[in-house]
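**Q** here you go, sequence then predicted model.
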Amino acid sequence: MTKDRLPGSVIAVLALLTAVAPLATDMYLPAFPSMADEFGTSASAVQLTLTAFMIGLAVGQLVIGPLSDRFGRRPLLLGGTLICAVSSAACAVAPTIETLTAVRFVTGFTGAAGIVLSRAVISDRAEGVDAAKAFSLMMLIGGVAPIVAPLLGGTLVGHIGWRGVFWVVTALAAIMFVGVAVKVAESLPAENRSAGGFSALKQDAGYVLGNRRFVGYTVSFALAFGVMFAYISASPFVLQNLLGLSTLTYSIAFACNALGLVAVSALNARLVGTVGPEKLLRVGIVVISVASTLLVVDSIAGVSLWPVLVLLWIAVSGLGLVMANATTLALAEVRQAAGTGSAVLGALQFGLAALVSPIVGLGGEGTAVPMASTMFACEMLSAAALALVSRRRLGATSGAH
């Protein structure tokens, strides 16, 4: 079936929906040290609020994605974004770190609708190179969030505090709801939806998980995201407490890395039609592997500011060649159950992120080794998963001759 090209306005709304994660994390990252002081708790306890959010994103996608294959995308998008806005407001008035952690799980669970279903909508409406370009453009537009969020958060924390930051997140979530209501039509016709109850969901899950190429691309994607999240969760303490950056300077450094990710995503959108998503994915994996390896060497030898900043920029920017292409290749393998496929991809992505956050925190705040070594381990495993997929494709091609 020939699919219509997605309008730019729809891609913009879908990009904003995927921005729920960076908006709900990056804006309050600069406030981590002050939050620990206010609640009288440890860095690990504050990082747990981030872990709870990521667990919510993972679980929410596993629930919402398959349900959308049966009930359609739009109703779940509307409900999820509305509750996400309400729970963000609850974060702003949380009286204890335990309450904040619990509510952050709810925010993640409902915010998962925007992430999992934006991918499903693109898979419903585009395929091949068109899908790769749409995912790249979505990342490009959505990349404005991690650029603006830390700068805005670093500025606002000093004026309205971390609670005020969550009120800003609430307003942004409300804008997402309006965008869905106005611009995002149902992309999955009733005749293409799954029928039946639990047995149909189980069948879709078996179809998705039984596709080894889908699993390989998904694992590579999720582990590459683990590289980013090791950086996200540990960098406030490494760059501020260890290397002496101020809150504002840290926010600028964070934004520069996000700008690199946006620039490479734009380059990917221009190249994917001629080079192809798989070749670009391999280049991205190699770039991140080199940067993470050198980061480990630097952190062991004695961490220094400029090498760390440069290597982090290269590693984060390299993800612009990984995220959109791995997503395109994975979902192309399971087009008949795009919601379930997107759910598995997203759940593994944020489930691994939830594991990474406390791991980098366990090493303490006085060293960059936990951050660097976790980034390295995730990237090596990501490269291994992609190598297995490529080897399987080579074997299948040889067997066909």
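**A** Now that the structure is in, tell me what you want to look at. Numbers count the residues shown, from 1 in each chain.

**Q** contacts, neighbours, all on C-alpha from now
**A** Will do.

**Q** quick one: residue 223 and residue 382, what's the gap?
**A** Separation of residue 223 from residue 382 (C-alpha to C-alpha, to the nearest Å): 5 Å.

**Q** repeat that for residue 146.
**A** Applying C-alpha to C-alpha to residue 146 and residue 382 gives a distance of 23 Å.

**Q** secondary structure element for residue 271?
**A** helix 247-275 (DSSP states H and E).

**Q** that should have said residue 37, apologies.
**A** helix 32-39.

**Q** elements contacting that helix?
**A** helix 43-71 (3 or more C-alpha pairs under 8 Å, 6 or more residues apart in numbering; DSSP states H and E).

**Q** what angle do the helix it packs on and helix 32-39 make?
**A** 110 degrees (axes from the mean of the first three to the mean of the last three C-alpha atoms, to 10 degrees).

**Q** tell me the helices and strands packed up against helix 43-71.
**A** Counting by 3+ C-alpha pairs under 8 Å, 6+ apart, helix 43-71 packs on helix 32-39, helix 97-125, helix 198-209, helix 338-362.

**Q** mind listing what's buried in the longest one?
**A** Taking 16 or more other C-alpha atoms under 10 Å as the basis for neighbour counts, the residues of helix 97-125 that come out buried are 97, 100-125.

**Q** burial measure for the closest residue to residue 351 other than its chain neighbours, as a count.
**A** Nearest in space to residue 351, with sequence neighbours left out and distances taken as C-alpha to C-alpha, 6 or more residues apart in numbering, is residue 58 at 5.3 Å. The local packing of residue 58 (other C-alpha atoms under 10 Å) involves 28 other residues.

**Q** again with residue 89
**A** By other C-alpha under 10 Å, the burial measure for residue 89, its neighbour count, is 22.

**Q** now swap in the one 4 residues further on and tell me
**A** Neighbouring residues of residue 93 were enumerated by other C-alpha under 10 Å; the total is 14.

**Q** dump the residue contacts of it.
**A** Shown in contact with residue 93 (C-alpha atoms under 8 Å, 6 or more residues apart in numbering): residue 163.

**Q** any idea how far it lies from residue 26?
**A** Residue 93 is 19 Å from residue 26, by C-alpha to C-alpha.

**Q** residue 341 now?
**A** Taken as C-alpha to C-alpha, the span from residue 341 to residue 26 is 27 Å.

**Q** isn't residue 223 right next to residue 379, touching?
**A** Yes. Counting by C-alpha atoms under 8 Å, residue 379 is a contact partner of residue 223 at 6.4 Å.

**Q** between these two, which is the more surrounded one?
**A** residue 379 (30 against 26).

**Q** does that one touch residue 230 like I think?
**A** No. Taking C-alpha under 8 Å as the definition, residue 379 is not a contact partner of residue 230, at 10.9 Å.

**Q** now do the longest helix along the chain: which elements does it pack against?
**A** When the chain is scanned for its longest helix (criterion: DSSP state H), the result is helix 144-183. Applying 3+ C-alpha pairs under 8 Å, 6+ apart, one finds that helix 144-183 contacts helix 8-18, helix 20-26, helix 74-92, helix 247-275.

**Q** put this next to the previous one:
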Amino acid sequence: MSAGWLRSESGSVPRRSFVLLVLVLGTLTGVGPLATDLYLPAFPEIAADLDAQQAQIQLTLTAMMLGLSLGQLVIGPLSDALGRRGPLLVGFAVFALASFACVLVPSASALAGLRFVQGIAGASGAVIARAVVRDVFEGDEAARFFSRLMLVTGLAPLLAPVMGAQLLRVGPWQLSFVALGLLALVSLTVVSLWLPETLPRSVRRPFRVASLARTVWSLVRDVRFIGPTLTLGLAFAMLFTYVSSFSFVSQSQFGASEQMFALMFAVNTAGLMIGTQVNAYLIGRVETSRRLAGGLLSALCAVGVLGALALGGLSGPGSLVALTCVFFSMMLSLGFVMPNATTLAISSQVPAVAGTASALMGSLQFALGGGLSSMAGWTASGEASLASMAVVMGSVGLASGVVFVFSAWWRARSPVRSGS
């Protein structure tokens, strides 16, 4: 399949091709967030059904994050060597099989193992989608595309818990994994019919371990890449602490029902989508680093308010409304952080290593998100609380800001390298 439809004779991307590519890549990148969030409302039910503790069910979420991290390290370089379409097709086929297998698990540990496989396979969507964007777009055009892509991708975490809660009305928690398997089959069809190969054979790099190690080492030493990447990963840990813990906290500490949690989660995710679109509007008006800095500062302020509420012993009928307002503000702010940090990192590299760069960025993002967010459960009771969430989110958010400031200072004092 040719990529010729992506650009006009003048070399620009026509609006129709732009919209189609947003929809196609949005479908692929939406699989990961949907797989993460669809079963969140069912956490208490899964724990009861599998006779497991809260921490064991949260581990199934961490296992998928680690799978996403490892999978991207493998799939990204493979896509630089073999092209984008092949690894996508194999990845979604394995994801479908793992999803259907989750329906039959006898224990929480078996579910965690299959979620790890899901993560490895599902990594193909996110890592290759970013590489395709780097193949096709440059600079502000890439930032604009990432913002539009997040509008489509944002529908997945927005709708996932609502869909998951509705599935619980008609059947057991296993229905969520049947839905994920069917979605993977849809993604296979989308790739087969509408995604062209965007990496020409002439610029592909053979997959060699030594060459991969050199490329990764070069990326790690490149502050222009690793600075925004760590900024993104630490900010994602802030978001993922909320994702992994708030289902239990809202239902056990504040008495929210499954349906109420799903509604709150959807409202807060809408904040993320709004933030990405305001960010897109500001492209060309406000410089990328300034948009990123503003988002980080605003997110930290929201987490500071969360900490104050936790210390004040938040309770009562208005507590869920207050928490929704705070988390909405945080998510709105992160809508500025994610597309801009991604753009700064990916645009610093040449297309020939875009797959590897995307893989390393995604790997660190999910490793930091999955690993650091688990600290919210490091309490005397072994269960996350609003206070422990605020401590973890504030710590990783502050670390993200420190990394960003240092990397911005480094970029300002260092000359731009040719080819970056």
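**A** Okay, I see it. All values reported here derive from a predicted model rather than from experimental measurement.

**Q** TM-score for the pair, please.
**A** With the length set by TM-score structural alignment, normalised by the length of the first structure, the two chains reach a TM-score of 0.96; 398 aligned residues with a C-alpha RMSD of 1.7 Å.

**Q** before we move on, back to that, any idea how far the residue nearest to residue 351 of the first structure lies from residue 259 of the first structure?
**A** 26 Å.

**Q** repeat for residue 98 of the first structure
**A** 34 Å.

**Q** also residue 145 of the first structure?
**A** 10 Å.

**Q** which of these two has more neighbours?
**A** residue 145 (27 against 22).

**Q** tell me which residue of the first structure matches up with residue 187 of the second structure.
**A** Structural correspondence for residue 187 of the second structure with respect to the first structure (TM-score structural alignment): residue 176.

**Q** number of residues surrounding its match?
**A** 26.

**Q** correct me, but it touches residue 19?
**A** No. Assessed by C-alpha under 8 Å, residue 176 of the first structure is found out of contact with residue 19, at 9.5 Å.

**Q** one step back: residue range for the helix holding residue 271 of the first structure in the second structure?
**A** Taking TM-score structural alignment, helix 247-275 of the first structure hits residues 258-286 over in the second structure.

**Q** with adjacent residues omitted, what lies nearest to residue 157 of the first structure?
**A** Leaving out its chain neighbours, residue 157 of the first structure is closest to residue 31 (C-alpha to C-alpha, 6+ apart), at 6.4 Å.

**Q** need the contact list for the corresponding residue of the second structure for that neighbour.
**A** In the second structure, residue 31 of the first structure lines up with residue 42, judged by TM-score structural alignment. Applying C-alpha under 8 Å, 6+ apart, we find residue 42 of the second structure in contact with 164, 165, 168, 173, 258.

**Q** now do residue 79 of the second structure
**A** Residue 79 of the second structure neighbours (C-alpha under 8 Å, 6+ apart): 85, 86, 87, 128, 355.

**Q** PyMOL command for the buried members of those residues?
**A** Buried members of the contacts of residue 79 of the second structure, identified by 16+ other C-alpha under 10 Å, are gathered into one PyMOL selection as follows:
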select buried, resi 85+87+128+355
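
**Q** which one of the contacts of residue 79 of the second structure is nearest residue 181 of the second structure?
**A** Of all the contacts of residue 79 of the second structure, residue 181 of the second structure sits closest to residue 87, with 17.7 Å by C-alpha to C-alpha.

**Q** I'd say the closest one and residue 78 touch.
**A** Yes. Applying C-alpha under 8 Å, one finds residue 87 of the second structure in contact with residue 78, separated by 7.2 Å.

**Q** for residue 256 of the second structure, which three-state class applies?
**A** Three-state call for residue 256 of the second structure (DSSP: H, G, I helix; E, B strand; the rest coil): coil.

**Q** so what's it up against?
**A** Counted by C-alpha under 8 Å, 6+ apart, residue 256 of the second structure has contacts 250, 320.

**Q** 10 Å instead?
**A** 247, 248, 249, 250, 262, 264, 320 (C-alpha atoms under 10 Å, 6 or more residues apart in numbering).

**Q** also residue 74 of the first structure?
**A** Per C-alpha under 10 Å, 6+ apart, neighbours of residue 74 of the first structure: 68, 80, 113, 117, 121, 180, 181, 184, 185, 186, 187, 188.

**Q** what residue in the second structure is paired with it?
**A** In the second structure, residue 74 of the first structure lands on residue 85 (TM-score structural alignment).

**Q** same question, residue 101 of the first structure
**A** Match for residue 101 of the first structure (TM-score structural alignment): residue 112.

**Q** I'd like the distance between that match and residue 118 of the second structure.
**A** From residue 112 of the second structure to residue 118 of the second structure the distance is 10 Å (C-alpha to C-alpha).

**Q** swap in residue 301 of the second structure?
**A** 35 Å.

**Q** likewise for residue 360 of the second structure?
**A** Taking C-alpha to C-alpha, one finds residue 360 of the second structure at 19 Å from residue 118 of the second structure.

**Q** and residue 130 of the second structure, by the same measure?
**A** On the measure of C-alpha to C-alpha, residue 130 of the second structure and residue 118 of the second structure end up 19 Å apart.

**Q** thinking again about what came up before, show me the common contact partners of residue 87 and residue 78 of the second structure, please.
**A** With C-alpha under 10 Å, 6+ apart, residue 87 of the second structure and residue 78 have common neighbours residue 128.

**Q** ok, now which ones touch residue 289 of the first structure?
**A** 224, 227, 283, 295, 315, 318, 375-380, 382-383.

**Q** give me that answer again for 7 Å
**A** By C-alpha atoms under 7 Å, 6 or more residues apart in numbering, the residues touching residue 289 of the first structure are 379, 380.

**Q** what's the counterpart of it in the second structure?
**A** That one, residue 289 of the first structure, aligns with residue 300 by TM-score structural alignment.

**Q** same question, residue 229 of the first structure
**A** Under TM-score structural alignment, residue 229 of the first structure pairs with residue 240 in the second structure.

**Q** equivalent analysis for residue 204 of the first structure, please.
**A** In the second structure, the residue matched to residue 204 of the first structure (TM-score structural alignment) is residue 215.

**Q** returning to what we had before: in CSV: the helices and strands packed on helix 43-71 of the first structure, plus distance to residue 85 of the first structure.
**A** Output for those, formatted as CSV (distance: least, C-alpha to C-alpha, whole Å):
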stretch, distance to residue 85 of the first structure
helix 32-39, 22
helix 97-125, 8
helix 198-209, 28
helix 338-362, 20
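
**Q** and the ones you listed: which comes nearest residue 218 of the first structure?
**A** The nearest among these, by C-alpha to C-alpha, is helix 338-362 at 5.5 Å.
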